[in-house]
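Colleague: Got a sequence here, can you model it:
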Amino acid sequence: MNFNLKSDSVQNSNHLLLNPSVPKDSDFIKELRENSLLQVMDELESQVSDLIKLQNPSLKFTSFELKKQVEEFFDVEDRLTYGNWVYYPWKNALVRILPEEEFIAVRTARNKFKITQEEQDLLSTKKIGVIGLSVGQSVAIALAMERSFGELRIADFDTLELSNLNRIRTGLYNLGLKKTTIVAREIAEIDPYLKVTIFENGVSSESMDDFFTENGTLDLVIEECDSLEIKIETRIKAKNLGIPVLMDTSDRGMIDIERFDLEPNRMIFHGFLEKFGSESEILGLFAEKKVEILMSILDFENISSAGKYSMSQIGLTITNWPQPATTVMLGGAACAYYCRMVLTKKNQFSGRIYVDLDQYLEIPHES
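Modeller: Modelled structure (predicted):
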C-alpha cells in the first residue's frame, strides 16, 4: 500500500497498485473480487487497442482487424498477469490498467507534438510544490493531466467547505475532507503511477525545509496560500535555494513569475515591497502594515474594478477575496502552462503576465 505517514507528509495517496504476476497481489485481487459490492472495471482490451494504434500510427485498422490484433497481442502476453490493477478504497473500485510504461505512452499520446517526447521525459524528472489548494487545485490537476512532473508536493491544512464549491471541482460527498486528500485522490484516479506527497498540515516556518528539500529539492513552487507570512517566507526560501515561484491571483488572469533560478539577487515580488524595508524586516511588519503589504503585492492600481470593489466590501458584505470558477480554472491552466515553459527552458521571463479576457470586451479594469 503506497500510504506512508512521515512527519507532516504522506507519500502518495491511499490507493493500491497491484501486480497480478506477484502472488500476494494476485491473492489480494481475488479476495477483493469476492466482494459483491466492489466495482470491477476491466477495459484492458480497449487500452491494448489504443496501444496498438499508437505503435502503428500509419495504419488504419478496421474494427475486425483491430480485434484480431488484440487477440494476437494476448497470444504473446498472458492476459491474466499482464498490466496492473488499481484499488481505490474510497470508490470501492478495482480498475485494470496497462503496465506503467505503456500506460504513460498511451495517456500522453495526445500531447504530441505540443509537448515533445524529450520534454515529456524531462518533466517526468521534475519536483513541483503547490502551496494552497483552492486555486492550487486547478493548477495541480492541470499539471497531472499533462504529466508535467515526477513528484508533486501538495500542502494545505484546510478541509473542504460548501463555499469552496464555487471554484474547487469536486462533489458534495467530499465536504469535510482535507483538500490535500481530495486533490491526491483525483490525481490517483487520473494516473495512479504519479507520485504525490501530501503535507496535510500545510506549510509552516517549521515544515518549510521538509517541503522544499526532503527527498530532493523542488524544481519549482506554485504559491496559492492565503497567509501573507507564508507568501513572504516561501519566496525568501525559494530565493535562497534558486527555485522559481509562480502564482495566479484569479484577477485579470494575472500570473506572477519570479525566476530566482536565473536571477539569484532578484527582489521578491519584483521589488513591490522594497519600500517596507529588507525581506527580513518585512516579516516583522505584518501586525501594523498587513493591508498595505497586501495592496503592494497585488499592485492595487492594476486590479480590475470588480476586484477593487470586492476588496472594499471584505468584512462588510463579504468575508473573502472573490474567486469565481472561470477565473480560477483559467488561472490554473495558465499557471500550469507557464510551469511547463519554465521547466522545459522555453521561458526566461520574470514579471507579471495578464491573460485578461475582459480586454477583448472593452471592460475597464480601473474604477
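Colleague: can we go C-alpha only for contacts and neighbour counts from here?
Modeller: Fine.
Colleague: Hmm, Thr197 is touching Asp156, no?
Modeller: No. Using C-alpha atoms under 8 Å, Thr197 makes no contact with Asp156, being 11.8 Å away.
Colleague: Which parts of the stretch 251-367 of the chain are helices?
Modeller: 279-282, 286-298, 305-313, 325-343 (DSSP state H, counting those that start in this stretch).
Colleague: most neighbours per residue, which of these?
Modeller: helix 325-343 (a mean of 21; mean count of other C-alpha atoms under 10 Å).
Colleague: Just the residues contacting that helix, thanks.
Modeller: The list of residues contacting helix 325-343 from outside it, by C-alpha atoms under 8 Å, 6 or more residues apart in numbering, reads 123, 126, 135-140, 142-143, 148, 166-168, 219-220, 246-255, 347-348, 355.
Colleague: Let's compare: structure for the following, please.
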Amino acid sequence: MDASTKEVYKPLILSASDEVSNSVIQELKNDTTLLIHDEIRSQVGDLIKLRNPQKKYPPLELDEAITDFFGSQSISDFGNWVYYPWRHCLVHMLPEEEFVTVRTVRNKYVITEEEQRELAGKKIGIIGLSVGQSVALTLALERGCGELRLADFDTLELSNLNRIRTGVHNLGVKKSVIAAREIAEIDPYLNVVLYSEGVQDDNIHDFFTKGGDLDLLIEECDSLEVKIKSRIKAKKLGIPVLMDTSDRGMIDIERFDREPERPILHGLLREFGDESGLVAEISNQYPEILMALLDFNKLSSGAQQSIQEIGKTITSWPQLASSVILGGGACGYYSRMILLGKEIHSDRYYVDLEKIANFSHGS
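Modeller: Take a look at the predicted model:
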C-alpha cells in the first residue's frame, strides 16, 4: 500500500452535477489504472421498486422505468461519484437521502422509519477495535447511529486474524483505519471520526464531547486504566456504557444516563477504594482488580483456564470469532434499544450458547 494512503479512511464524495466536482471526476477517469464501478441503473431500479411496493416489474418494464427516471439527463451527471483512495476505485452512487432510504429498506418495520430517523441523530463511541470492529460493522450495517467515533492505537497483527474481519494485505495498518474503511465501503455517507492514537488523558474529553456529546459508549479495550477512566467520564456526562466480554455471550450494561450515582462496573471494584483512586491502584493490585472486574467465578471454564495461562503458555486473553461476532450482534441490538428509549436496565446479560445447547440436549 502506498504510504500516502496508509492512514486515509474517508472517501471523497463528488457531486456529479457540481462543476468543480465534475472536473475532479473527469481527471480521475483519465487515469487508465482507475477502477470504475457504475451500477447506478440498478440502484435507481431499487429506488423505483421501493417507491412502488405493490407493483411487480418485469425486467423490460423496469428497464423502461429506469430510462424514464433519467429523462434527458445524462446518467453520468446524476447522483454522486465516490472515490476510495485506498482502492483507487470510483463508484457511482445515489444521492445521500435516496442511498440511505434504499440501503435500509430491509430494516423497515423491524426498525420503523421514525426510529431510523431518530437513530440517525445519535452518536456512538467505540473504544477498542478487535471486539469493537464487529460492533462497529453491525451498527453501520443497520445504520444504528449517525456518527461513529472509533478509538484504537494498535495496528493489525497476524494473530488478530482469528477474529478481526479483514485480509492479510492490511497487516501493519491501524485497526481504526481498517474498520473505518470497511464502513465507508458499506456506506460512504455515515460519519466516522477516528482517534487512531486511542483514548488518552489529552483527548478523552474530545472523544466524548467534540461535535456533541456521545449518546452511548461501547468500551472494548484491554487497558484497565482506560476501562475505569472512560466509565468515570461517562458517568460524569450521564452517558450509558455497553461492554461485550466475548465470554458466555455476556453483555455488560451501565445506565449512567438514568442512574447518575451508580457505581462504575456495578460496584465490583468497591473493595479497592473510591472510584477516583482506582487507577492508582492498578499497578499494585492489577490481578485482583482484573479478577473482580471480570467476576472470575462467572467466567466459562475455558476463560478461567486461559487467564491462568497468560504469561505462561499464552500472551493475552483469547477471543474467538464466533464469540466476537455474537457480541457484535448483541451490542447492536442493545444499542438500538437504549438509544430508542426502551427499558433496558443496568446489569450483566448472558447469551450462553453452551448452556442453551446443554439445556436443549437435556430436554
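Colleague: Would you pull the TM-score for this pair?
Modeller: After superposition, the two chains reach a TM-score (TM-score structural alignment, normalised by the length of structure 2) of 0.95; 353 aligned residues with a C-alpha RMSD of 1.2 Å.
Colleague: Out of the helices of the stretch 251-367 of structure 1, flag the one nearest Glu34 of structure 1.
Modeller: Glu34 of structure 1 sits nearest to helix 325-343 of all the helices of the stretch 251-367 of structure 1, at 40.9 Å, using C-alpha to C-alpha.
Colleague: Which positions in structure 2 sit opposite that closest one in the alignment?
Modeller: Across structure 2, the stretch matching helix 325-343 of structure 1 (TM-score structural alignment) is residues 321-339.
Colleague: Average separation of the matching stretch from the aligned part of structure 1, please.
Modeller: Here the mean offset of stretch 321-339 of structure 2 against structure 1 after fitting is 0.6 Å, by mean C-alpha distance after the TM-score superposition for structure 1.
Colleague: State the span of structure 1 onto which stretch 159-171 of structure 2 is aligned.
Modeller: By TM-score structural alignment, stretch 159-171 of structure 2 lines up with residues 163-175 in structure 1.
Colleague: Check stretch 208-226 of structure 2 too.
Modeller: So stretch 208-226 of structure 2 sits over residues 212-230 in structure 1, by TM-score structural alignment.
Colleague: Quick check: chain neighbours aside, which residue is closest to the residue nearest the centre of structure 1?
Modeller: Centroid-nearest residue in structure 1, with C-alpha atoms, centre = their mean: Ala140, separated by 1.2 Å. The shortest distance from Ala140 of structure 1 to any non-neighbouring residue, by C-alpha to C-alpha, 6 or more residues apart in numbering, is to Val130 (7.1 Å).
Colleague: what's the counterpart of the one you found in structure 2?
Modeller: Under TM-score structural alignment, Val130 of structure 1 pairs with Ile126 in structure 2.
Colleague: That match touches Leu137, doesn't it?
Modeller: No. Ile126 of structure 2 is not in contact with Leu137 according to C-alpha under 8 Å; the separation is 11.2 Å.
Colleague: who has more neighbours, these two?
Modeller: Using other C-alpha atoms under 10 Å as the criterion, Ile126 of structure 2 and Leu137 rank with Ile126 on top: 27 against 21.
Colleague: so how far is the strand or helix carrying the more buried one off the chain centroid?
Modeller: Assessed by DSSP states H and E, Ile126 of structure 2 sits inside strand 123-127. Mean C-alpha position of strand 123-127 of structure 2 versus that of the full chain (C-alpha atoms, centre = their mean, to the nearest Å) differs by 8 Å.
Colleague: roughly how far is stretch 286-300 of structure 2 from the heart of the chain?
Modeller: How far stretch 286-300 of structure 2 lies from its chain's middle: 27 Å, per C-alpha atoms, centre = their mean.
Colleague: any residues touching that stretch, and which ones?
Modeller: Against stretch 286-300 of structure 2 from outside (C-alpha under 8 Å, 6+ apart): 224, 247-248, 265, 268-269, 272, 282, 304.
Colleague: repeat for stretch 347-359 of structure 1
Modeller: For stretch 347-359 of structure 1, contacts defined as C-alpha under 8 Å, 6+ apart pick out 252-259, 262, 270, 334, 338, 341-342, 364.
Colleague: Just the ones in strands from those residues, please.
Modeller: Using DSSP state E, the members of these that fall in strands are 254-258.
Colleague: top of the residues you listed by neighbour count?
Modeller: Glu258 (26 neighbours).
Colleague: residue contacts, it?
Modeller: 244-246, 268-270, 350-351 are the contacts of Glu258 of structure 1 under C-alpha under 8 Å, 6+ apart.
Colleague: which one in structure 2 is aligned with it?
Modeller: Going residue by residue (TM-score structural alignment), Glu258 of structure 1 aligns to Glu254.
Colleague: all strands of the stretch 51-200 of structure 2, in order?
Modeller: Ranges of strands within the stretch 51-200 of structure 2 are 80-84, 89-93, 123-127, 147-151, 191-195, based on DSSP state E, counting those that start in this stretch.
Colleague: and the first one, what other elements does it pack with?
Modeller: Secondary-structure packing of strand 80-84 of structure 2 (3 or more C-alpha pairs under 8 Å, 6 or more residues apart in numbering; DSSP states H and E): strand 12-15, strand 89-93.
Colleague: State the distance from the nearest residue to the match of Glu258 of structure 1 once chain neighbours are set aside to Gly45 of structure 2.
Modeller: Nearest non-adjacent residue to Glu254 of structure 2, counting by C-alpha to C-alpha, 6+ apart: Ser346, 4.7 Å away. With distances taken as C-alpha to C-alpha, to the nearest Å, Ser346 of structure 2 is found 45 Å from Gly45 of structure 2.
Colleague: any idea how far the residue nearest to Ala140 of structure 1 is from Asp209 of structure 1?
Modeller: Counting by C-alpha to C-alpha, the separation of Val130 of structure 1 from Asp209 of structure 1 is 14 Å.
Colleague: and if you look at Ile232 of structure 1?
Modeller: 15 Å.
Colleague: Out of the contacts of stretch 347-359 of structure 1, flag the one nearest to Phe61 of structure 1.
Modeller: Once C-alpha to C-alpha is applied, the member of the contacts of stretch 347-359 of structure 1 that ends up nearest Phe61 of structure 1 is Met341, at 36.2 Å.
Colleague: ok, so what distance separates the closest one from Lys114 of structure 1?
Modeller: Counting by C-alpha to C-alpha, the gap from Met341 of structure 1 to Lys114 of structure 1 is 12 Å.
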